[in-house]
Every structure is written in C-alpha cells, then in structure tokens.
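> sequence first, then the predicted structure:
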Amino acid sequence: MKLVRYGEPGHEKPGLIHGGTLRDIGHIVPDLAGEHLGRESLGRIRAANPDDLPVVDGSPRIGPCVARPCNFIAVGLNFADHAAETGAPIPKEPILFNKAPNCIVGPNDTVMLPKASEKSDWEVELAIVIGARTSYVNEKEAMDHVAGFCVCNDVSERAFQTERGGQWMKGKGCATFGPLGPWLVTPDEIADVQALDMWLDVNGRRMQTGSTATMIFNVVQIVSYISHFMVLEPGDVITTGTPPGVGLGMKPPVFLKPGDVMALGIAGLGEQKQSVVGWTRG
C-alpha cells in the first residue's frame, strides 16, 4: 500500500493512493501515527476495497506521511561511497544521532535555512517507519517491526554539525529539516529494499545518484542494532544515510541558498520537491 497524509499543516487526514487516485481512509484510521501504524490497523486498511473508498477531490497539499513520531533517529556515514567522498573511515558500528521530531514537514513544503546558516546541505535518504514496539529484536525478526518506508531529505547545516562542538544533532534538527514522504510504502510493495535507486537534483542539476545497495548497514541490521540501545515505538522514524554527492563533498563545497530548489526521489517510494527560503521567523 501507498499511504499518505493530506491537508493543511496540523490538519492532515489519512489517505491511500490507488491507481494514481487519492482516496480517504479516515473512517478506518484517524491518522497515520503511533498505534495506527501497527499490524492490526494496516490490516484493516488492506482489507478495504480501494474502489469503495471516497475519492479526494482536487489537489490537496501532501503532508508528512507519518504524524507525531516519538523519535526521529538518523544513521550517519552509512553509505560506503559517501564515506569515501568525505574522507571518513568505514564505521565499525552504526553512527547514530537524533533529528528533532518537530523538524518534520511535508515532501513539497518549503525548507527554511536557519538563522546564521552558512553551510546548509542536502541528503536524499531511505527512511524506515516502525510499526510495532521494538526492543532487543534480532535481525531475522526486524522486518516484522517495520510498517513501511519513505523518502527523507536529511537537510543538514554543516557548520552547526561539525564546527560548533558536541553532537551532530545541532545541524540536523533545525525547523523544516526533515521532509518526509510523499508516501509511506508498506514492505509488500517493495521487491528488495536494498536495491532501490536514489537521486537528488539542485536547480535541475543532478547532485546525488546512488542506491540502497551500497548501504554499509542494511535495514534489518539498523532496526535490530538501535533496538539494543532504546525502545522503538510505532511511528518512530529512522533515516538511514545518504549516497555521495552532498554539497560538503564537492570541490569547492556547494551549499544551499535562498531561491534554490531541491528535487529528490527513491524508486518506488515517490518524489519530493522543496524550495529554499531564508530565515523568516523567530
């Protein structure tokens, strides 16, 4: 299934994409969040006849495909070719950091550069959405705890991330730095999650071309690993790293500026497009 949330920010409704048509599923689940991403709720959606679901008229805004996650976790330097472009060694274990859950926005919403930003950057990533409470799960059973997958743009302020001391999260959780969607795609729709093409353009110029095949730690390894350090709850989001082509890795480096447009996508998971603006609010 391809699940979506549509409507104005803070007032999104759950929907299903079927045959290219957006259909309302609000009578089945109140939202795509928390326990409503569990096996029982997804089973009720799957059991419905899509042709009987109400068609959503017009072209509403598409919101983030997951609402109110408790945790938004990221894996750093998880693509061998990206680690190479940054000159970093291959990690022996996954590098983990937090993104602020309230930085999540819709796939086509505006990205706002933070106040005093100097080095904001782009990162197309595969995100995992958890569907069941997960603690000390083994790799063999990890996929049973996954509700689905989506596209994430792990927007990052590199000066905040690496030049201000402390943790990477300083440059990762700024407002609007977590576009998710357009769809939450359930695992049954994906033949091989470790063989998905990925891409990102800035102003029509291809910057990133990659594949989930070059991930150092794959989906089941990541879910299992993180569950040994914390309890994952339904609706939590894990974004899994980026292929090469980030602005930081270019010679000379290239960073986002107001007026830029990012377009990105992953095979089978849909596409995003964001306009970049400068700091506009306190």
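Now that the structure is in, tell me what you want to look at. The model shown is predicted, which means the values in this text are computed figures rather than measured ones.
> every contact and neighbour count from this point should use C-alpha atoms.
Fine.
> now the strands for the stretch 101-250 of the chain?
Assigned by DSSP state E, counting those that start in this stretch, the stretch 101-250 of the chain shows strands spanning 104-105, 111-112, 120-121, 124-130, 146-153, 156-157, 178-179, 184-185, 197-202, 205-211, 237-239.
> okay, those strands in JSON lines with distance to L3 and mean neighbour count next?
Below are these laid out as JSON lines (distance: least, CA to CA, whole Å; neighbours: other CA atoms under 10 Å):
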{"stretch": "strand 104-105", "distance to L3": "16", "mean neighbour count": "26"}
{"stretch": "strand 111-112", "distance to L3": "23", "mean neighbour count": "25"}
{"stretch": "strand 120-121", "distance to L3": "28", "mean neighbour count": "23"}
{"stretch": "strand 124-130", "distance to L3": "12", "mean neighbour count": "27"}
{"stretch": "strand 146-153", "distance to L3": "9", "mean neighbour count": "28"}
{"stretch": "strand 156-157", "distance to L3": "27", "mean neighbour count": "26"}
{"stretch": "strand 178-179", "distance to L3": "16", "mean neighbour count": "26"}
{"stretch": "strand 184-185", "distance to L3": "5", "mean neighbour count": "26"}
{"stretch": "strand 197-202", "distance to L3": "20", "mean neighbour count": "21"}
{"stretch": "strand 205-211", "distance to L3": "23", "mean neighbour count": "18"}
{"stretch": "strand 237-239", "distance to L3": "15", "mean neighbour count": "28"}
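> take the one below as the second:
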Amino acid sequence: MRTGRIAWQGGIHQVVPGRDAEHVRLADGRELAEGGFVWLPPVAVGTVFALGLNYADHAKELAFKAPETPLVFLKGPNTITGHKALSRRPADATYMHYECELAVVIGQPAYRVAKADAMQYVAGYTVANDYAIRDYLENYYRPNLRVKNRDACTPLGPWLVSRDEVADPMALALCTRVNGVQTQQGTTADMIFDIPTLIEYLSSFMTLQPGDVILTGTPEGLADVKAGDVVETAIEGIGCLVNTVVDDATWFAAA
C-alpha cells in the first residue's frame, strides 16, 4: 500500500494515489489534482538518523576509508520537507549536492532488536534527498550542523510504501536526475551496513519509535546543483521525489 500526506483547505489529510500521476485520492474518495494542495512528508517524522559513507563507492569518491561501524548523525525536524518543495542554496555556497537515499520508516517501538528480527519493525520505505553543502563541512566524520541541519534541506516522499510491497529493499536501483539528465545511479545492494544491521545497531542503545526515519546513505555520482535546478531522486519500486533548488531571494520571498 502507498500512502501520502498533504495540506489542503487548512487541514492535513492522508491520501493514496489517484487515477493517474497527477491526482491523489482522499479517504472519502474525492480526487485532487496536483497544484491544488501541498505535499507533506508521507509520515509524521520522529527522530531522523542519517548514515554517512554507507556506500563503499561514495566513500571512495570522497577519498575516505569506509567506516567499520555505522557512522550516524541526527537531523532536526526543521530539515524535513515534502515532495515538490523548495530547498535553498545559500549565496555563499560553492558546492551543494543532492544525495538520493532510501529512507526506512520504523513502525513499532524497537529496543535491543536482533538482526534476524529487525525487518518486522519496519513500517515501510520512502525516498529522501539529503542535500549537503560541502563548504560548511569541518570534518567528514563529524558532519556539522550547517551541513545537514539547514531548513528544508531534506525532501522526503512522495509516498510511504508499506514493507510488504517491497520484496527486497537491499536490491533496489537508485538514480538522480538534474533537469532531466541522469547524474547518479546505484543500488541498495552496495550498502556497507544493510537495514537489519542498522536497526540492530541503533536499537542496541536506544528505543526506536514509530515514525523514526533512517536515511541509509547515498551511492557515488554527486554533482553541484544551482538555483533553478529541478532535482529528481528516484528509487525502484518506491517512487520519484521532485525538488527545486532556489536562491536566497526566492527562498525568503516564499517564506
């Protein structure tokens, strides 16, 4: 099952896909056309755990040794935005890049979960684009606040795809297109730490809660994006997340 969330007529509504890609369906059966509502993240997001260097080719791309244990950092709620949203490229940035990532959504409390049992705690999956500004990075092994906690720097969506609809989340193709040109491709099979390992690791010292999201990292193929670029991050069987990069003037005018 695929579900999403939208803002419409002053309320938040859960929706499912409509009759075509341009429509969504409300719980009462009415359909709304794109442009008549605002996409929200497909779940009410709790804690966001982001993985650094979780693809060996990406670590190599950045000239870093792959980590021996998961490299995880947290993201604040201000960072998350929805499908078709805007993300700001600050005027002082010289290199801002996308990161297409499979996002794992936790469905029930998980504490000290064994790897063999981990997948039963997953509600489903969605697509994330975790933008980074490399100018702001002090240390690749300690991503600082300005790199990964800027407002609306992590679009999420459009759909939450339930766990039972994805036969093997560790065998999904990922790609990114900038203005229609493919710039990144990879597969979740190349993760260093797979989903069960990450759930086992995180739950070994804290309780994961429903709505928590694990961003599982990105493969190689990063490229600088500019104001005006339309960025599509797509994952096989999960969906295509669309986002537009804007300059300071556009961002603050829309605020």
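Good, I have the coordinates. What you see is a predicted model, and the numbers here were worked out from it, not measured in a lab.
> in a markdown table: the strands of the stretch 101-250 of structure 1, plus distance to F79 of structure 1.
Shown next, in a markdown table, are the strands of the stretch 101-250 of structure 1 (distance: least, CA to CA, whole Å):
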| stretch | distance to F79 of structure 1 |
| --- | --- |
| strand 104-105 | 23 |
| strand 111-112 | 24 |
| strand 120-121 | 17 |
| strand 124-130 | 10 |
| strand 146-153 | 15 |
| strand 156-157 | 16 |
| strand 178-179 | 19 |
| strand 184-185 | 22 |
| strand 197-202 | 12 |
| strand 205-211 | 9 |
| strand 237-239 | 12 |
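> what's near enough to touch V276 of structure 1?
Contacts for V276 of structure 1 (CA atoms under 8 Å, 6 or more residues apart in numbering) come out as 110-113, 256-262.
> would you mind measuring from the counterpart of it in structure 2 to R5 of structure 2?
Applying TM-score structural alignment, one finds that V276 of structure 1 aligns to V245 in structure 2. To R5 of structure 2, V245 of structure 2 is 22 Å away according to CA to CA, to the nearest Å.
> and if you look at A167 of structure 2?
In terms of CA to CA, A167 of structure 2 sits 24 Å off from R5 of structure 2.
> more neighbours: these two, which one.
Applying other CA atoms under 10 Å to A167 of structure 2 and R5 shows that R5 carries more neighbours, namely 24 against 10.
> now name the helix or strand holding the more buried one.
Secondary structure from DSSP states H and E places R5 of structure 2 in strand 2-8.
> have a look at how far, on average, that strand is from structure 1.
In the superposition with structure 1, the average deviation recorded for strand 2-8 of structure 2 is 1.6 Å (mean CA distance after the TM-score superposition for structure 1).
> beyond that strand, next helix or strand please.
Counting by DSSP H and E, what follows strand 2-8 of structure 2 is strand 11-17.
> name the helices or strands packed onto the helix or strand that that next one is followed by?
Moving toward the C-terminus from strand 11-17 of structure 2, the next helix or strand (DSSP H and E) is strand 23-25. The contact analysis (3 or more CA pairs under 8 Å, 6 or more residues apart in numbering; DSSP states H and E) places strand 23-25 of structure 2 against strand 11-17, strand 31-33.
> the first one vs structure 1, average distance?
Aligned to structure 1 and superposed, strand 11-17 of structure 2 gives a mean residue distance of 2.1 Å (mean CA distance after the TM-score superposition for structure 1).
> can you give me how far that strand is from the chain middle?
Distance, stretch centre to chain centre, for strand 11-17 of structure 2: 19 Å (CA atoms, centre = their mean, to the nearest Å).
> what angle sits between it and strand 154-162?
Put simply, strand 11-17 of structure 2 runs at 60 degrees to strand 154-162, going by axes from the mean of the first three to the mean of the last three CA atoms, to 10 degrees.
> got the angle between strand 11-17 of structure 2 and strand 2-8?
With the same axes, to 10 degrees as the basis, strand 11-17 of structure 2 and strand 2-8 are set at 140 degrees to each other.
> residues touching the most centrally placed residue in structure 2, list them.
Centroid check for structure 2 by CA atoms, centre = their mean gives A128 as the closest residue, at 1.5 Å. Neighbour list for A128 of structure 2: 99-103, 154-157, 215, 233, 241 [criterion: CA under 8 Å, 6+ apart].
> looking at those, which is nearest C175 of structure 2?
Distance to C175 of structure 2, by CA to CA, is smallest for T233 among the contacts of A128 of structure 2, at 6.0 Å.
> state the helix or strand in which the aligned partner of the closest one in structure 1 lies.
T233 of structure 2 maps onto L264 in structure 1, with residues paired by TM-score structural alignment. Using DSSP H and E, L264 of structure 1 sits in strand 261-266.
> now the helix or strand that comes right after that strand against strand 2-6, angle please.
Counting by DSSP H and E, the next helix or strand C-terminal to strand 261-266 of structure 1 is strand 270-277. With the same axes, to 10 degrees applied, the angle from strand 270-277 of structure 1 to strand 2-6 works out at 30 degrees.
> contacting residues around the closest residue to G270 of structure 1 other than its chain neighbours?
Closest residue to G270 of structure 1 apart from its sequence neighbours, by CA to CA, 6 or more residues apart in numbering: P182 at 6.2 Å. Applying CA under 8 Å, 6+ apart to P182 of structure 1 gives the contacts 4, 62-65, 106-107, 150-151, 269-272.
> quick one: the helices in the stretch 51-200 of structure 1?
Assigned by DSSP state H, counting those that start in this stretch, the helices in the stretch 51-200 of structure 1 fall at 80-86, 139-142, 158-162.
> from the contact counts, what lies against the longest one?
Read it as helix 80-86 of structure 1. Contacts defined by 3+ CA pairs under 8 Å, 6+ apart place helix 80-86 of structure 1 against no helix or strand at all.
> and the contacts of it?
Here helix 80-86 of structure 1 makes contact (CA under 8 Å, 6+ apart) with 77, 89-90, 214-216, 242-245, 248-249.
> buried members of those residues into PyMOL, please.
Buried residues within the contacts of helix 80-86 of structure 1, by 16 or more other CA atoms under 10 Å, are selected in PyMOL with:
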select buried, resi 77+90+214+215+216+242+243+244+245+248+249
